[in-house]
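Asker: what follows is a predicted structure for the sequence shown.
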Amino acid sequence: MRLRSLYFSLALSIVIPVAVFGAIALHILQDTQRSFAVGRIEQSATLTARAIDADIYRAQSVLKVLGHSQALAQGDLARFYDEARQASAAPGGWIILYDSGGQQVINTRRQYGVNLPKRPDPEQVSAMLASNQGQVTGIKWGEVLKNHFVMVEEPIRTASGKQYVIGQAFSPAFFARSFTGPALPQGWRVSILDRAGIIIARSENAEKFVGVTVRPDTLAMINKTRSGVFTHLAVDNKEVVDAFTRSERSGWSIIIGAPVEAIEAAVWRGVPVMAAGLVIALVAALALAMLAGRHLVRFVARASQAAALLGQGGQVRALARSGIHELESLNEAIREASDRLQAEMRSRSDAENERNALLVSEKTARARAEEQNAAKDEFLAMLGHELRNPLSAVASAVSILDNARQVDDAMAQRARDVLRRQTDHLRKLVDDLLEINRALMGKLELQKAPVDLAEVVQRCVDTLKASGRTAAFTVRVDSVAATVNADPTRLLQVIDNLLDNAIKYSPGGGEIAISVRQVGDAVELSVRDSGLGIAPELLPHVFDIFVQGKQSLQRAHGGLGIGLSLVRRLVELHGGFVRIDSDGSGKGSTATVTLPRLAGHTPALAAASSAPAQRLRRVMLVEDNADAREMMSMLLQLRSCDVVSAASGPEAIATALAAQPELAFIDIGLPGMDGYALARALKSDERTAGIELIALTGYGSEKDRTHAIDAGFARHFTKPIRLEDLDLALA
């Protein structure tokens, strides 16, 4: 018997049973798809019921929480009205509070204080109060609203013994959202019925059927059991499969129906494909048997030749693929035996290369880690130096002022000047650290407005001149008006940092040239100095954080090395870029900032600072730190303020009621009751609502400022407060 005939007989013995079992599988598939379609309808009904139960449970939870309201217990119905409006569990829903006689006390759909109607079924209120059990009503018609609604109601008893019934009202559209959208298949319809069989919501023709009682046969079917499936003729004489289930919490019924023809169409949709696949499989099996017999003989002959060549020590370069797993395994064995030596050589070479690459990578990583560790140690040492220097000066100045009898007025004034300069220096160090941290974390927020860059530059230069920092330099400003869309405060930071570097790294008597010019659609700010310059090896890294030029132990120039990093981040946030140029050490440097120019806009005018208040003002200070409270009280008294102080939130409320201050400086980080809660409490009481509140805190981010304004503060200052800010607040 030939090998080809053997394969053909084997193919027939496989194909005939496959055809028989394929027909059986096709019939089973139809039944399975039909059952799956009906099961999908039942599952959709169950999921819709769970969604409705979840909405009702949420409403019951909200009502129970409102029942424990302190405002309701105290009889403050106006405040309870606001709480109820905010706590409504449904978009577009409303909350109604009934007294024990069924009279509406509060209705969040109506203005507080208007006359409200009495409930038409006060006996339901009495029943709920007697049984202490809530209820979910059926659909009702609102005469005032001219619309249908349902209620979730709960009885409540306040601490004072008063009894109420509180309810959450829902419109039919709220529950319709459970089955609206693209998830509902074409032709399916969903209905929600109350316990009496009246339609609450419907997926189609809702305006026609909401409020209508379903047919008696349908009502009888759903009342027999909790859930089930039945088939009936719809109003359009089409056969429909309906699956229904009942809500656990409300007793409502959810019915989801699908046309029988749609289900059958889905069942038969896959039959032609499966039948065609079966025919193709049969034909393919026969063809494969014929081809396999032909190719098998050729393969065996080629494999024999390859084996003989391999046995003689030759190399088998290529073998025809067989397409049969077992035969291909023989091919693979022959190729593996032929290529084993070369594969082994390549493997050894690759392993050697990989090992060398890993060694280089390990050395690089170790060097980088050592550099980072050294940079960390250097920064910590630098930070300790920068903090200890001003602290040492402050401690010495305080010691001098403590010996007031032995110190003349001039020496005391110099000590005070040292205190002022060093505290300003400490504030700048802390501000720089916080600003660069927020910048690196992407938390900086800009308050942009059209501003004249030239005017901002001139303002910064004037401030430096007034402080005496530029006394040893020749400062030349060459600028033209150029409007940019920028945050003026952040822009001042950029310019101040660049000028600070120019002053810090320039010898006395040098020149600092500042220019503002328009270049096409951009504006260029240039700061050029004749100072120490930048070494070529340091120039590519000047914008890296904590990078400075080499300094001696004396650290004549100081600083943390974060100024230029902050400058670059702020400029990038404005949509611009910055570069530093230098011809080398001792040849000065030039910093250039490029920003997009804003054409056709008038720069925003700087707000005029208010003059310090001259009259006696009643001021309350709330601060839990005793030393800070005492010093701030003395500072306010020096500014003609009548000061009362408190160390906690409750003490501050009592003090405010007794003293009636005009102004209150409040710390945010208070124990127990924080500053935000204190501000809200003061603003909610009409006796203290007129007090102007000012936040004085160590929390200085934009988010903290926003929280302060939202809580009722008029201003937000970070500690320690600058004297000009204090005078502005008192003005």
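Answerer: All right, it came through fine. Numbering: from 1, shown residues only.
Asker: CA only for contacts and neighbour counts going forward, please
Answerer: Will do.
Asker: which residues in the stretch 201-350 of the chain form helices?
Answerer: 206-209, 216-224, 260-269, 271-311, 325-402 (DSSP state H, counting those that start in this stretch).
Asker: out of those helices, flag the one nearest A37.
Answerer: Among these, helix 260-269 comes nearest to A37, with 6.5 Å by CA to CA.
Asker: list the buried residues of whatever helix or strand A708 lives in.
Answerer: For A708, the host element (DSSP states H and E) is helix 702-711. By 16 or more other CA atoms under 10 Å, the buried positions in helix 702-711 come out as 705, 708-709, 711.
Asker: same thing with stretch 410-421?
Answerer: Quick answer for stretch 410-421 (16+ other CA under 10 Å): 412, 415-416, 418-419.
Asker: same check on stretch 170-186?
Answerer: Buried residues in stretch 170-186, counted by 16+ other CA under 10 Å: 170-176, 178-179.
Asker: over to stretch 627-644?
Answerer: 629, 632-633, 636, 639, 641, 643-644.
Asker: which one of these is nearest to V567?
Answerer: Using CA to CA, M632 is the member of those that lies nearest V567, at 33.5 Å.
Asker: please name the nearest non-neighbouring residue to the closest one.
Answerer: In space, M632 comes closest to L621 once its chain neighbours are excluded; the distance is 8.0 Å by CA to CA, 6 or more residues apart in numbering.
Asker: try it against this one:
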Amino acid sequence: MRIRSHLLLLAFGVILPVAGFSGYLTARLVEHEQQTFAQGSIERLRSTMSAVDAQVQGQITALHALGSLKALEEGDLEAYHEEAVRVLGSQPAWMNVVLVLPDGALVDNAVAPSALKKQRYVVDTEVATRAAGTRAPAIGSMVESPSLQKRGVYVGVPVMYGEQVRYVLLAFIKPEFFLTPIEKQRIDPGWVSGLVDSHGTFIARVPALEREKVGPAFWAAVQRAPEGWYRGPTTEGRDSYTAHITSGFTKWSIGLGIPAEEVLGDARSTGWAMGGGILGSLALAFLLALWLGRRVSRPIVALARAAPGIATGTALDPRGLERVAEVRTVALALNEAAVAVRERQALLEREKRALQEGDRAKDEFIAMMSHELRNPLAALTSASQLLDMVDPQHPASKHAREVIKRQTKHTARLVEDLLDVSRIVMGKAHLQPELMNLADAASSVVQTWRSSGRFEHHHVTLHAEPVWIRADRSRVEQILSNLLDNALKFSPKGSEVKVRVDGDDAGARLEVADQGPGLPAEMREHVFDLFVQGAQGLARKSGGMGIGLALVKKLAELQGGSVAAASPGDDRGAVFTVRFPSVPAPATAVVSTRAPKVITPRRILLIDDNDDLRRTLAASLSLQGHEVREAADGRAGLELAGGAALDVAIVDLGLPEIDGYEVARRLRAQGSTSRIGLVALTGYGQLEDKRKAIEAGFDEHLTKPVDPDALEEAIAFAASRDRAEQAPARK
């Protein structure tokens, strides 16, 4: 055999293993590329479906807002219809909004009220009955509205009062509304993407298609799994690879079809390149085979050596990898993985810093709260010890009682401020706007503080010009009280605090100026943020928890106003300005007069499991002339109520075994006790707590600690109610 033959055999011996390895590598690369295509397509669909779910959730939120109308709860359908028409005009995605009963019977049609005479039930009754049955939002499928002669989808939410579903609100959504998330995919020419309802009907599709139903291949894939990747014909019959995903929220599905030639194009190109390389290598001699072997093996070895570094986010050095397309593709994928690892590490570091910052803020707030509560508690403890040591007539005893009263009010205000912030942040703040003179409110607050001695160390002046606003008077007074409290805390003794009320073209203005340390420039942007305070040092002479000015800002904004802070510089004081929209003054002003308070002795049953509070309150009521009986729990209270003639029962809601709500219901259910006046005295002070108390049968709802005058007023009101006429409880 000639040497040429040996060289040829040697070349074949070298090339054939390389050819086999290259074929194996090509197959793996093709598989990897298809998996990458599939995963990328599914991730894109997840993002798009999340956007669609968010769109639907937005419509549900709008429906919940419409369903919370007071007019709907009171059965005023005419007022509800007017509001529904207004809301419909503000929702570009809605073609109609209808109100139905739980069985789908129409109650109101915002677009076509006259259609109620011709059409008794909504087209998609299944949405209404499902929302009523599950007491949760329900999303329908593509239907045609008879009154609009248009196709769309219904989104429904139950309208509940208590535990009962009274109505179902349905919004009829335009299919075009859901094109936006699909179009934002920016799919390549020749690709298709469509959104499908739970019955296989197109809601939106790019490109548009006259056919309503999806193809059998896509529908079969959707039925098999909530998400996946398959090869099959599109609705037009084109061979494609299709990714699909079904939303667990709407039960709708979305698909993305990519022509098969695009998915397989790179793989085919790779195969032809490898085949040509093998044939070319067979035509060459040993050196060419060796060179080709090195050309393929060296980049692969480089990838294998660099792969462990991906776990730490180390990118590959691309030099020397550009010569082989497959290796370059793998290198790019590994580099992307390295970038993802680095981003994940950076995200974890940011989250760690955020958690540390949250822990620090929590610790600071707990320390601040502890300091603010320990001060009044220390004063209360010292005052109670002093009362034990001296005669009640001794001047020190009077001083101790004043300390207890003052510190109790201070502690109650700390708790109330925290509750106010909580209610406002959660959107549960309750306002009672009225037409009021801002100057009168400011004068009342200043006079009250002056009478109580709060200004004894400062010179406080008031310049008030009449200006009328529509606002909640108690909240306006709270705004001024917080501003005054802030000014007095930070102003030195003997300094002047100016309060000014006037109006201009911009509206009504309430201004408080002090001569304190002023506001540093870096504090002015954050002075109204929650829990933000100026530097006070370890002694914390100024006190506070950093929520007073935050309440001022939020209360002003809730009433259409605004607040601003200004300071000429360090040690030159600060000026806080609150503005409200002004309204014309009324033609006549009514001056109310308060009659002297006369206490009528009552027969009172006091039920509370806190022995100290119950006995103290019983003693206070007895000193006012009332005849008081006590019970430490609900069962004992019910027994006393059944065996004695009573005018009023004051009941704590958080009683052991039988709570206060159940006590009220049982008293109302018994003929001998059904006419007793009931006052709830509790630490639960949310609007929902008050509503539950009134529903249980209480006439009044008061929160602890209670003002004696407010308690006496509640007792008088509860005792004077005519239960034969079932007069409504006070709100």
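Answerer: The structure has been received and is ready for your questions. Since the structure is predicted, the reported quantities are computational estimates derived from the model, not experimental observations.
Asker: now the TM-score, please.
Answerer: The TM-score (TM-score structural alignment, normalised by the length of the first structure) is 0.52; 423 aligned residues with a CA RMSD of 3.9 Å.
Asker: if we can go back for a sec, wait, which of the helices of the stretch 201-350 of the first structure is closest to K140 of the first structure?
Answerer: helix 206-209 (14.0 Å).
Asker: let me know the secondary structure of V97 of the second structure.
Answerer: What DSSP: H, G, I helix; E, B strand; the rest coil gives for V97 of the second structure is strand.
Asker: give me the neighbour count for it.
Answerer: 25 (other CA atoms under 10 Å).
Asker: that one and E83 of the second structure, how far apart?
Answerer: 11 Å (CA to CA, to the nearest Å).
Asker: spatially central residue in the first structure, please.
Answerer: K443 (12.0 Å; CA atoms, centre = their mean).
Asker: counterpart of that residue in the second structure?
Answerer: Matched to the second structure by TM-score structural alignment, K443 of the first structure sits across from K428.
Asker: with V457 of the first structure instead?
Answerer: By TM-score structural alignment, V457 of the first structure lines up with A442.
Asker: also R705 of the first structure?
Answerer: Aligned partner of R705 of the first structure by TM-score structural alignment: K690.
Asker: give the contact list for that match.
Answerer: K690 of the second structure sits next to H701 when contact means CA atoms under 8 Å, 6 or more residues apart in numbering.
Asker: next: M426 of the second structure.
Answerer: M426 of the second structure touches nothing, counting by CA under 8 Å, 6+ apart.
Asker: what about it, distance to E688 of the second structure?
Answerer: 13 Å.
Asker: L288 of the second structure now?
Answerer: From L288 of the second structure to E688 of the second structure the distance is 86 Å (CA to CA).
Asker: burial count for the residue lying closest to L66 of the first structure once chain neighbours are set aside?
Answerer: Nearest residue to L66 of the first structure, sequence neighbours excluded (CA to CA, 6+ apart): A84, at 7.1 Å. Burial of A84 of the first structure is recorded as 23 neighbouring residues (other CA under 10 Å).
Asker: settle this for me: A84 of the first structure is touching I95, isn't it.
Answerer: Yes - the pair A84 of the first structure and I95 qualifies as a contact (CA atoms under 8 Å) at a distance of 6.6 Å.
Asker: before we move on, the earlier item: relative to R569 of the first structure, how far out is the residue nearest to the centre of the first structure?
Answerer: Taken as CA to CA, the span from K443 of the first structure to R569 of the first structure is 11 Å.
Asker: now swap in I653 of the first structure and tell me
Answerer: Taking CA to CA, one finds I653 of the first structure at 43 Å from R569 of the first structure.
Asker: coming back round to it: determine which two of the buried residues of stretch 627-644 of the first structure are furthest apart.
Answerer: R629 and R639, at 15.5 Å, using CA to CA across these.
Asker: which stretch of the first structure lines up against the longest strand that the second structure contains?
Answerer: Across the second structure, the strand with the greatest residue count (assigned by DSSP state E) is strand 150-161. Matched against the first structure by TM-score structural alignment, strand 150-161 of the second structure finds no partner residues.
Asker: buried residues in the following helix or strand past that strand?
Answerer: The helix or strand immediately downstream of strand 150-161 of the second structure is strand 164-173, counting by DSSP H and E. Buried residues in strand 164-173 of the second structure, defined by neighbour count with 16+ other CA under 10 Å: 165-173.
Asker: and those residues as a markdown table, adding distance to V192 of the second structure?
Answerer: Listed next are those as a markdown table, based on distance: CA to CA, whole Å:
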| residue | distance to V192 of the second structure |
| --- | --- |
| V165 | 42 |
| R166 | 43 |
| Y167 | 40 |
| V168 | 36 |
| L169 | 34 |
| L170 | 31 |
| A171 | 29 |
| F172 | 26 |
| I173 | 23 |
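Asker: for those residues, which one is nearest K597 of the second structure?
Answerer: Nearest to K597 of the second structure among these, counting by CA to CA, is R166 at 44.9 Å.
Asker: for V98 of the second structure, see how far away the closest one is.
Answerer: For R166 of the second structure, the distance to V98 of the second structure - CA to CA - is 14 Å.
Asker: then T270 of the second structure?
Answerer: Distance from T270 of the second structure to V98 of the second structure, by CA to CA: 59 Å.
Asker: picking that back up, mean neighbour count for the helices of the stretch 201-350 of the first structure - can I get that in a markdown table?
Answerer: Output for the helices of the stretch 201-350 of the first structure, formatted as a markdown table (neighbours: other CA atoms under 10 Å):
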| stretch | mean neighbour count |
| --- | --- |
| helix 206-209 | 12 |
| helix 216-224 | 13 |
| helix 260-269 | 15 |
| helix 271-311 | 14 |
| helix 325-402 | 13 |
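Asker: closest one to K504 of the first structure among these?
Answerer: Of the helices of the stretch 201-350 of the first structure, nearest to K504 of the first structure by CA to CA is helix 325-402, at 14.7 Å.
Asker: so which elements touch the closest one?
Answerer: helix 271-311, helix 409-440 (3 or more CA pairs under 8 Å, 6 or more residues apart in numbering; DSSP states H and E).
Asker: starting at the chain centroid, how far to stretch 40-53 of the first structure?
Answerer: Distance of stretch 40-53 of the first structure from its chain centroid, counting by CA atoms, centre = their mean, to the nearest Å, is 32 Å.
Asker: can you list contacts of it?
Answerer: 175, 178-179, 228-229, 242-250, 253-258.
Asker: out of these, which are buried?
Answerer: 175, 178-179, 229, 242-247, 250, 253-258.
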